[in-house]
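Enquirer: Provided below for reference: sequence and predicted model.
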Amino acid sequence: MTSSDSARQQCGALYIEHHRWLVGWLRYKLGCLHDAADLAQDTFVRVLSSRELQTEEPLQEPRAFLVTVAGRLVSNHFRRRSLEQAWLETLAALPQQQVPSPEVQTSLLQSLHEVDAMLDGLAPRVRQAFLLAQLEGCTYAQIAERLGISVRTVKRYMAEAYEQCIMLTL
C-alpha cells in the first residue's frame, strides 16, 4: 500500500468518525449550517493533502488536528467576508454612473482576494514595509526610518513581497 493510499484511508476514517462533530463545531463558530458544511468539506480536502497523514502512524489527537485545519479556514472565511463587505460598501458609495458592470465587479473582487491572499502570506514586518511603499509611496529610506530597520533590510523585505506577488500570478 502506498503512502497516498494510507492517507486516503486515514482521511476516510477521520471523515466517518469526526465529520458530524466537525460540522457542529463549525456551525457553532459560523452560525450557519451551510457555511459549516462547506468548510467541513474544505477541511477534509486539506487534511487529505496534509503531511500529517503521509505516515503510517494514526493521528494522536484527531479532533485537535481538525480544529487546527478548520480554524485556519474559519479565519480565511471571516477575512474574505469582511473584504467582500468592504467592497460592497465601496460600490454602494459610488455614483450610479461609476459603478462597474457585474463582470468587472467580479473580476475586481477576485483581484482583491488575490491581493489579500498575497498580503496574508507575508510576515507582518514584510507586509508593513510593502504597504508603506505601495500605499503611502514611502521610499526605502523612509520605510527604514519608520520601522527602525536598515535600508538593506527594507530591500530584502521588498524582494520577499515582490516574490510573493510573482508566485501568486504563476
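Expert: That came through fine. Treat the numbers as computed from the prediction; the structure is a model and nothing was measured.
Enquirer: okay, CA-based contacts and neighbour counts for the rest of this
Expert: Will do.
Enquirer: spatially central, which residue of the chain would that be?
Expert: In the chain, the centroid-proximal residue (C-alpha atoms, centre = their mean) is residue 76; its distance is 4.7 Å.
Enquirer: who are the packing partners of the longest helix seen in the chain?
Expert: Longest helix of the chain, by residue count under DSSP state H: helix 62-93. Using 3 or more C-alpha pairs under 8 Å, 6 or more residues apart in numbering; DSSP states H and E as the contact definition, the elements that helix 62-93 packs against are helix 3-30, helix 33-48, helix 102-120.
Enquirer: quick one: buried residues of the last one?
Expert: Okay, so that is helix 102-120. 109, 112, 113, 117, 118, 119 (16 or more other C-alpha atoms under 10 Å).
Enquirer: dropping in the other structure now:
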Amino acid sequence: MPHNASHSVQHDVMHSLYANHHNWLYTWIRKRLDSQYDAADLTQDTFLRIHAKQNAATIKEPKAYLATIAKGLVCHFYRRRSLEQAYLELLATQPESFVISPEHEFIILQTLEEVDRLLNALPDQVKQVFLLSQIEGKKYQQIADEMHLSLATVKRYMKQAYVKCLILMGDDVFE
C-alpha cells in the first residue's frame, strides 16, 4: 500500500476511534478526577498516545485499550499532583527570603518526577533501603537491623539502586 494510502487509512481509523469513543472516555476519566479541564486534557492525551504509536488500526478492543491507557495517565496525574503538593509544602516551610524562579521550580518538579519513576521501577525492598539511606540518612547497618536483612544484602540493594540511577542518568546524558 502506498505511504499516502496507509496514512489515509490510519487517519480514518483514528478519526472513527475518536468520534466513537471520546465522550464515554471523557466521562470515564471525569469520574476519576475532580476537574473537567484535567479530564479533557487526559482524554486528549489518551488519543494522542494512540496517534503517536500509529496503531489505531490494530486495536481489537477499543474501550479496553483506551481505558488501559487512560488509567495509566490518571495514575501518573495523581502521582505528579502528590509530588507537587509535597514540594509546595516543603517550600512553605522555607524562609520568605528563599525564592525559587518558576523555571527552577519546573526543573525541580521534573526531577522529582524522574526520581519517582526510578524508584517505582525498583523492587519494593530495594526502594525501601534506598529511601532509608538517602532520605532518612540511615547507615547501612541501621537499615539492615531495622529491615532484618544482612549488611551484604543492604549493600547489594544500594548498589542496585545506584546502578539504576546511573543508567537513567546515562540515558538522559546521551539523548
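Expert: It's in. Everything numeric here is computed off the predicted structure, so don't read it as measured data.
Enquirer: now the TM-score, please.
Expert: After superposition, the two chains reach a TM-score of 0.76 (TM-score structural alignment, normalised by the length of the first structure), with 165 aligned residues with a C-alpha RMSD of 3.1 Å.
Enquirer: which member of the buried residues of helix 102-120 of the first structure is positioned nearest residue 32 of the first structure?
Expert: Nearest to residue 32 of the first structure out of the buried residues of helix 102-120 of the first structure is residue 113 (C-alpha to C-alpha; 22.1 Å).
Enquirer: now do the contacts for that closest one.
Expert: The neighbourhood of residue 113 of the first structure, defined by C-alpha atoms under 8 Å, 6 or more residues apart in numbering, consists of 80, 83.
Enquirer: have a look at how far, on average, the longest helix of the first structure is from the second structure.
Expert: For helix 62-93 of the first structure, the mean deviation from the second structure after alignment is 1.7 Å (mean C-alpha distance after the TM-score superposition for the first structure).
Enquirer: just the buried positions in that helix, please.
Expert: Residues 63, 66, 67, 69, 70, 71, 73, 74, 80, 83, 84, 87 are the ones in helix 62-93 of the first structure that count as buried (16+ other C-alpha under 10 Å).
Enquirer: stretch 2-16 of the first structure too?
Expert: 6, 7, 8, 10, 11, 14, 15.
Enquirer: and if you look at stretch 22-36 of the second structure?
Expert: 22, 25, 26, 28, 29, 30, 33.
Enquirer: circling back: now tabulate the helices and strands packed on helix 62-93 of the first structure in JSON lines and tack on distance to residue 136 of the first structure.
Expert: Converted to JSON lines, those look like this (distance: least, C-alpha to C-alpha, whole Å):
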{"stretch": "helix 3-30", "distance to residue 136 of the first structure": "35"}
{"stretch": "helix 33-48", "distance to residue 136 of the first structure": "36"}
{"stretch": "helix 102-120", "distance to residue 136 of the first structure": "16"}
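Enquirer: who wins for proximity to residue 59 of the first structure among these?
Expert: helix 3-30 (8.7 Å).
Enquirer: now do residue 67 of the first structure against residue 122 of the first structure, distance only.
Expert: 23 Å (C-alpha to C-alpha, to the nearest Å).
Enquirer: again with residue 152 of the first structure
Expert: 18 Å.
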